[in-house]
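Asker: sequence and predicted structure, then a few things I'm wondering about:
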Amino acid sequence: MTKPTLLPFERILTVPESNLIKRSILTAMEVFERWGYNYIKLPAFDHYEVHVKALGSKSSGTIVFKDTQEGELIGLRSDFTTQVVRSVSFFKVWHFPLRLYYFGTLFSSENNTWERFQVGLELIGVKNVEGDAEVISATAEYIKTLGIKGVVATIGHVNIVRKLLENLKDELRDEVREAFRERNLSLLREIFDNGLISRLPLIQGKEEALRVLSELGLEEERVELEELGRHLEEAGIDFIYDLSEVRDFPYYTGVVFEFFHPNIGSPIAGGGRYDTLSQAYGESFPATGGSVYIDKLLPLLKPKPEEKDFFVIDLSHKKKFGFKVASLLRSKGYKVGRDIVRRALEHSLDYAFSEGYKKVVVVTDEKDVKVYTTVKDYYLVSLEEFLKLV
């Protein structure tokens, strides 16, 4: 029998990797709900035409198929933010602000692996900078709770580069925008005569960054970034300003952010403000949010064995007590496995402890059990007494 090969864009996750995904979900539930956010299950599909309107050029990787009933092109979700806004647009009643979090898989043919896993949160109906600070702070706490240290946030504003591009000739705008994106200092020096604008990608000092924005007449952006910086400093978040931030997603309208780790060559999280995205879905409300790219985080997370409580081995004559013992333990809330493979006791013990079971309960008869704490150490106790103890 020929074994099927992996698809070129496919990735198979191991059990330890899958457990890391599970940990990322459980941590998201713990942290984001602590901040007052509610879970939302998001749809996997969108009208492709609307998807293009919302995502612009970033919709190029959308996996598209035709609805056989209506003949309409449907897009498989490649962005969570658009799906949050789309879902909210169908809510019958809004109570702003809406605090929503999600987790799940994105699909895009732009990546080597067509599936990406993310968790994230969105704050809908809030226009002030304090809302941006909340999203960034909650994201930072999530990353910290996962046990990841040494992370730095970069804080920018998409209108800085957008406003600077308005002063250029049409034929130069795309070229300069790309130069900012790629940090092409030589081209920026050439276009801006080695002036202040050409140095924007190099400016990271907080005081200098704010001063430069004032010198460039970008007072609105300076005020927002200065206020945001105060909030983040109060929250104890390590950050720097990025005055040359360019984003591929067209829906960003203000403050944007990313989180970086020194061992990963690209952002591990990011997001920002998108006050006009709802217009693509026939509504009008401000919003800000952020996502954590779990696939990028996997190398930073230390696998932990999935601990289970009891593994039951039945050596009694009629082998009917092991099932009852396991059922009773489960009814008490314990995680319990039962040996259903015939093999030597030592092999069953090796299996149980290698699978993360804390204790192995060997039922010898209807009265007594042996409770193993290691493959060699055990104590003998009556079945009745053992069940009282647990």
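Answerer: Thanks, I have the structure now.
Asker: switch to C-alpha atoms for all contacts and neighbour counts from now on
Answerer: Will do.
Asker: these two touch, right, residue 113 and residue 10?
Answerer: Yes - contact criterion CA atoms under 8 Å: residue 113 and residue 10 qualify, at 5.6 Å.
Asker: who's more crowded, the two?
Answerer: residue 113 (14 against 11; other CA atoms under 10 Å).
Asker: any idea how many residues pack against the residue nearest to that one when sequence neighbours are not counted?
Answerer: Nearest non-adjacent residue to residue 113, counting by CA to CA, 6 or more residues apart in numbering: residue 9, 4.6 Å away. Around residue 9 there are 12 other residues, counting by other CA under 10 Å.
Asker: then residue 363?
Answerer: 25.
Asker: contacting residues for it?
Answerer: Residue 363 makes contacts with 312-316, 321-322, 369-370, as judged by CA atoms under 8 Å, 6 or more residues apart in numbering.
Asker: for residue 296, same thing?
Answerer: Counted by CA under 8 Å, 6+ apart, residue 296 has contacts 264, 268.
Asker: may I have the secondary structure class of it?
Answerer: The local conformation at residue 296, judged by DSSP: H, G, I helix; E, B strand; the rest coil, is helix.
Asker: against residue 176, how distant is it?
Answerer: 29 Å (CA to CA, to the nearest Å).
Asker: check residue 371 too.
Answerer: Where residue 176 is concerned, residue 371 sits at a distance of 71 Å (CA to CA).
Asker: what segments of this protein are helices?
Answerer: 15-34, 48-55, 80-89, 129-145, 158-166, 170-182, 185-191, 206-215, 219-234, 294-297, 321-331, 345-354, 383-389 (DSSP state H).
Asker: using JSON lines, please lay out these together with distance to residue 254.
Answerer: Formatted as JSON lines, those follow (distance: least, CA to CA, whole Å):
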{"stretch": "helix 15-34", "distance to residue 254": "23"}
{"stretch": "helix 48-55", "distance to residue 254": "16"}
{"stretch": "helix 80-89", "distance to residue 254": "15"}
{"stretch": "helix 129-145", "distance to residue 254": "10"}
{"stretch": "helix 158-166", "distance to residue 254": "6"}
{"stretch": "helix 170-182", "distance to residue 254": "17"}
{"stretch": "helix 185-191", "distance to residue 254": "23"}
{"stretch": "helix 206-215", "distance to residue 254": "15"}
{"stretch": "helix 219-234", "distance to residue 254": "8"}
{"stretch": "helix 294-297", "distance to residue 254": "25"}
{"stretch": "helix 321-331", "distance to residue 254": "52"}
{"stretch": "helix 345-354", "distance to residue 254": "51"}
{"stretch": "helix 383-389", "distance to residue 254": "59"}
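Asker: comparison target below:
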Amino acid sequence: MKEGNGLQIPAGMRDLLPGVACDQRQLESRCTGLFTSWGYQEVITPTLEYLDAITIDTGEEIRDHLFQLFDRQGKILALRPEMTTPIARVVATRLRGAALPLRLCYAANVFRYEEPQAGRQREIAQAGVEMIGAATPLADAEVIALAVEAIKQSGLEDFQISLGQIEIFNGLMEELPLTVEQKSKVRTLVAKKDFVSLEELLNSYGITGAPADRILQLPTLHGGAEVLEQAAWLGVNDRARQGLENLRQVYQALASFGVSDFVALDLGVLRGFDYYTGIVFEGYTVGLGFPICGGGRYDNLLGQLGYPCPATGFALGLDRILLALARTNPPARATSAVYLIGGDDTAAMLNKATQLRSQGLSVEIDVLGRDEASLQAYAQTRGITQVQYCRQGG
């Protein structure tokens, strides 16, 4: 055995063994099939991008979680940490002028340098959609409804989408004499629902009374339509009032899609990327303390790339969904081969395998020349129930 890391893989990466790999491919296929049935077209972007291209308007937080390297010309490259910005680049450079709205989808791995733990790897399998060129509440509702449908088709039953509107928070921040850095710290604590630290931070900034109470109430506003009434007093300026009205319109549109039972309003949802400008949402399921999906509206990102255009979308964490499924309803995995063909008549064996494969069946042939008893024993260990032995002259 080699010494050192010769037989190891980097921390946060993992091998997908037979069974798990099949589960992930099947989930990926179901997602992309669903997306295309809603009119979305698949795009594939490079795993490596120039650093400047993938850090436009994503914020300092994501920069601290990038895998970076230099090419031989000294340019800084990075493994993509998410798919929204690469797809925005594609639209701004390759699909500029295409008829709008553009409905695009993807299935890809992204990379983030985070502390590895269950459900939080450094290589993350995702599938998602981006709708480019539509700024209406109905567009936001469509991508949220599609996220709900994708999670349902994965097999998860007990889940919820938490729906927020970041402009409500931004409107409240406009009223406060805080720096960009201070606002960012407030945002982080609101998103974490860390009430004690949030109150201490506001006090240290001299924010008290009604302005502090409004911010402290944000993480507590969670539920159904009643949240809109409870949040009315947060409309301290046009920005916050418009955010509240937009949230109401999207929530009503989701009722038309028939997915209201899976959606709860949550004004503490703010997401982690700076490019979000309106509706934001995250999906959660029982047994996992982190989201299985997330997304929202990002109307300014394409403008940063020279192509001003509204947009909205989401990403599903395929590996997180599989982890949740394994905890709630462990899959009964079958072998990839449903037939096993063996025998001492090679021609007959190969002909039979070809015939069965032409019917869409998965067939494994015996290449070790085993007798019928050994073949049956092998099939039993693999979970193969259909076995055929081809004898010469038979």
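Answerer: Okay, I see it. All figures in this text were calculated on a predicted structure; none of them were measured in a lab.
Asker: surely the residue nearest to residue 113 of the first structure touches residue 116?
Answerer: No - if you go by CA under 8 Å, residue 9 of the first structure and residue 116 don't touch, sitting 11.2 Å apart.
Asker: and for the aligned partner of residue 155 of the second structure in the first structure, the neighbour number?
Answerer: For residue 155 of the second structure, the aligned position in the first structure is residue 147, judged by TM-score structural alignment. Neighbours of residue 147 of the first structure under the rule other CA under 10 Å: 11.
Asker: aligned against the second structure, show me the partner of residue 226 of the first structure.
Answerer: Checking TM-score structural alignment: residue 226 of the first structure goes with residue 248.
Asker: what residues are up against its match?
Answerer: residue 228.
Asker: quick check: it vs residue 235 of the second structure, distance?
Answerer: For residue 248 of the second structure relative to residue 235 of the second structure (CA to CA), the value is 13 Å.
Asker: and residue 99 of the second structure, by the same measure?
Answerer: Taken as CA to CA, the span from residue 99 of the second structure to residue 235 of the second structure is 36 Å.
Asker: so for those two, which sits in the more crowded spot?
Answerer: Of the pair residue 99 of the second structure and residue 235, residue 235 is the one with more neighbours under other CA under 10 Å, namely 19 against 9.
Asker: and the nearest residue to the more buried one once chain neighbours are set aside, how many residues sit next to it?
Answerer: Spatially, and ignoring its direct neighbours in sequence, residue 235 of the second structure is nearest to residue 241 (4.4 Å; CA to CA, 6+ apart). Residues near residue 241 of the second structure, counting by other CA under 10 Å, number 19.
Asker: surely residue 241 of the second structure and residue 231 touch.
Answerer: No - applying CA under 8 Å as the test, residue 241 of the second structure and residue 231 come out as separate, 9.9 Å apart.
Asker: what range in the first structure does stretch 133-143 of the second structure sit on?
Answerer: Using TM-score structural alignment, stretch 133-143 of the second structure pairs with 125-135 in the first structure.
Asker: for that stretch, which positions count as buried?
Answerer: 125-127, 129, 131-135 (16 or more other CA atoms under 10 Å).
Asker: likewise stretch 114-131 of the second structure?
Answerer: 119-131.
Asker: what of stretch 44-59 of the second structure?
Answerer: Neighbour-count burial for stretch 44-59 of the second structure flags 48-51, 53-58 (criterion: 16+ other CA under 10 Å).
Asker: find the nearest non-adjacent residue to the alignment partner in the first structure of residue 191 of the second structure, please.
Answerer: Counting by TM-score structural alignment, residue 191 of the second structure lines up with residue 181 in the first structure. Nearest non-adjacent residue to residue 181 of the first structure, counting by CA to CA, 6+ apart: residue 246, 5.6 Å away.
Asker: neighbours of the aligned partner of the one you found in the second structure, how many?
Answerer: By TM-score structural alignment, residue 246 of the first structure lines up with residue 270 in the second structure. A count of neighbours around residue 270 of the second structure, defined by other CA under 10 Å, yields 29.
Asker: ok, residue 270 of the second structure - contacts?
Answerer: Residue 270 of the second structure neighbours (CA under 8 Å, 6+ apart): 164-166, 187, 190-191, 280-281.
Asker: give me the buried subset of the residues you listed.
Answerer: 164-166, 187, 190-191, 280-281.
Asker: counterpart of residue 99 of the second structure in the first structure?
Answerer: In the first structure, residue 99 of the second structure lands on residue 95 (TM-score structural alignment).
Asker: what's near enough to touch that match?
Answerer: Residue 95 of the first structure touches nothing, counting by CA under 8 Å, 6+ apart.
Asker: now do the same contact list for the residue positioned nearest the centre of the second structure.
Answerer: For the second structure, residue 316 is the residue whose C-alpha lies nearest the centre (CA atoms, centre = their mean; 2.3 Å). Neighbour list for residue 316 of the second structure: 126-128, 147, 292-294 [criterion: CA under 8 Å, 6+ apart].
Asker: nearest residue to it other than its sequence neighbours?
Answerer: According to CA to CA, 6+ apart, the nearest residue to residue 316 of the second structure is residue 293 (4.3 Å).
Asker: that neighbour matches what in the first structure?
Answerer: Per TM-score structural alignment, residue 293 of the second structure is aligned with residue 269.
Asker: my guess is its match contacts residue 289, does it?
Answerer: No - contact criterion CA under 8 Å: residue 269 of the first structure and residue 289 do not qualify, at 10.9 Å.
Asker: just to revisit the earlier point, quick check: the gap between the match of residue 191 of the second structure and residue 149 of the first structure.
Answerer: Distance from residue 181 of the first structure to residue 149 of the first structure, by CA to CA: 27 Å.
Asker: again, but for residue 265 of the first structure
Answerer: 16 Å.
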